[in-house]
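Undergrad: Based on what follows, work out the 3D shape:
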Amino acid sequence: MRTFLALPLLLSLFAVSHVQAEDAPVAGAQYVELKPAFVGTVGPGPKIQYMKVDVALRANDPAAVPRIEYHDPLIRNALVSLFAHETLESVGTLEGKEELRSKALTAVREVLEEEEGKPLVDDLLFTNLVTQ
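TA: Here you go, the predicted structure:
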């Protein structure tokens, strides 16, 4: 009788530990916030319009973080150049913001690939994007 009671308990413990392992964050994922935020004018119009972007880079290899931080000036330069070509219309929709995020990730990875021989960054996140 005890075996019948213990079996469901063991199965439920196995199921809980299996679910917790799948929900765990990626081991070693590190975020590098690019500070200060990127602030600049947007669009060619006669009215001055601004865009502020906070960027975080995700690296799944903790050893990549110092290399990313070392190349911060080159990364910032690439992103400033990219953001300078945007308009309010291009970042005014969710699809436009996602496209800009994708372009920014590509730009950062290209810089790191050129300097380090590998992209080092697994993702780029806009933690804040405001236009005015």
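Undergrad: make it CA atoms for all contacts and neighbour counts henceforth
TA: OK.
Undergrad: what does the strand ranked longest in the chain contact?
TA: In the chain, with assignment by DSSP state E, the single longest strand is strand 30-41. Under the criterion Cα atoms under 8 Å, 6 or more residues apart in numbering, residues 48-62, 65, 68-69, 72, 76, 80, 84 lie in contact with strand 30-41.
Undergrad: Here is a second sequence; please produce its structure as well for comparison:
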Amino acid sequence: MTHRLLRRLFLSMLLMLSSTSVKADFAYYGLEPDIVTNYLGTSSRDLGYVRLTIELMIVDAKYLEIIEHHDPLIRATIIDIFGKQHGDRIKSLTGREEIRQMCLNAIKEQLKAETGSEIVRNLIFTKYLYQD
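TA: Modelled structure (predicted):
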């Protein structure tokens, strides 16, 4: 009897918690225009280029204005990271994910230093074209 009562009490508490959970107000910010930049080719004389369409997932829509203000810093960070990559990494799926993580972490660091807040939750490549 006591076991059943405790179980019902526990389940009712879980239901209350799930109904009062905070709804996230995520937003997306698209970097426009597309980023077009060079990357290192197979030899020191070769360069390739990459064209990217990027969406940033923002933790709250209230930060959209701040992200827009820091758009040049975000773009420069991404261009700098891609400019240091070799073609093999640009072209591979695992390399692409590593670069995405590098961009995300660098942007998070810089925005945290500038604003004192965690603003960006994720970075998504919606277009990723490269050419040697």
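Undergrad: Tell me which stretches of the second structure form helices.
TA: 2-19, 64-69, 71-83, 87-91, 93-115 (DSSP state H).
Undergrad: okay if I get those helices as CSV plus distance to Tyr128 of the second structure?
TA: Formatted as CSV, these follow (distance: least, Cα to Cα, whole Å):
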stretch, distance to Tyr128 of the second structure
helix 2-19, 39
helix 64-69, 22
helix 71-83, 12
helix 87-91, 10
helix 93-115, 9
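Undergrad: Centroid-nearest residue for the first structure?
TA: Leu124 (2.3 Å; Cα atoms, centre = their mean).
Undergrad: corresponding residues in the second structure for the longest strand of the first structure?
TA: Per the alignment by TM-score structural alignment, strand 30-41 of the first structure matches residues 27-38 in the second structure.
Undergrad: mind listing what's buried in that stretch?
TA: Across stretch 27-38 of the second structure, burial judged by 16 or more other Cα atoms under 10 Å covers 27-31, 35, 37-38.
Undergrad: now do stretch 52-67 of the first structure
TA: Buried residues in stretch 52-67 of the first structure (16+ other Cα under 10 Å): 52-60, 64-65.
Undergrad: do you know how far Gly40 of the first structure is from Tyr50 of the first structure?
TA: 6 Å (Cα to Cα, to the nearest Å).
Undergrad: Ala15 of the first structure too?
TA: Counting by Cα to Cα - Ala15 of the first structure and Tyr50 of the first structure are separated by 51 Å.
Undergrad: who's more crowded, these two?
TA: More crowded of Ala15 of the first structure and Tyr50, by other Cα atoms under 10 Å: Tyr50, with 15 against 12.
Undergrad: residue contacts, the more buried one?
TA: 39-42, 131-132.
Undergrad: try it again with 7 Å
TA: By Cα atoms under 7 Å, 6 or more residues apart in numbering, the contact set of Tyr50 of the first structure is 40-42, 131-132.
Undergrad: which of the residues you listed show up in the second structure as well?
TA: Contacts conserved in the second structure for the contacts of Tyr50 of the first structure, using both residues aligned by TM-score structural alignment, their matches' Cα atoms under 7 Å: 40-42, 131-132.
Undergrad: Please produce JSON lines containing those, extended by distance to Leu100 of the first structure.
TA: Shown next, in JSON lines, are those (distance: Cα to Cα, whole Å):
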{"residue": "Gly40", "distance to Leu100 of the first structure": "15"}
{"residue": "Thr41", "distance to Leu100 of the first structure": "16"}
{"residue": "Val42", "distance to Leu100 of the first structure": "13"}
{"residue": "Thr131", "distance to Leu100 of the first structure": "14"}
{"residue": "Gln132", "distance to Leu100 of the first structure": "17"}
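Undergrad: out of those, which one sits closest to Gln20 of the first structure?
TA: Proximity of these to Gln20 of the first structure (Cα to Cα) peaks at Thr131, which lies at 39.4 Å.
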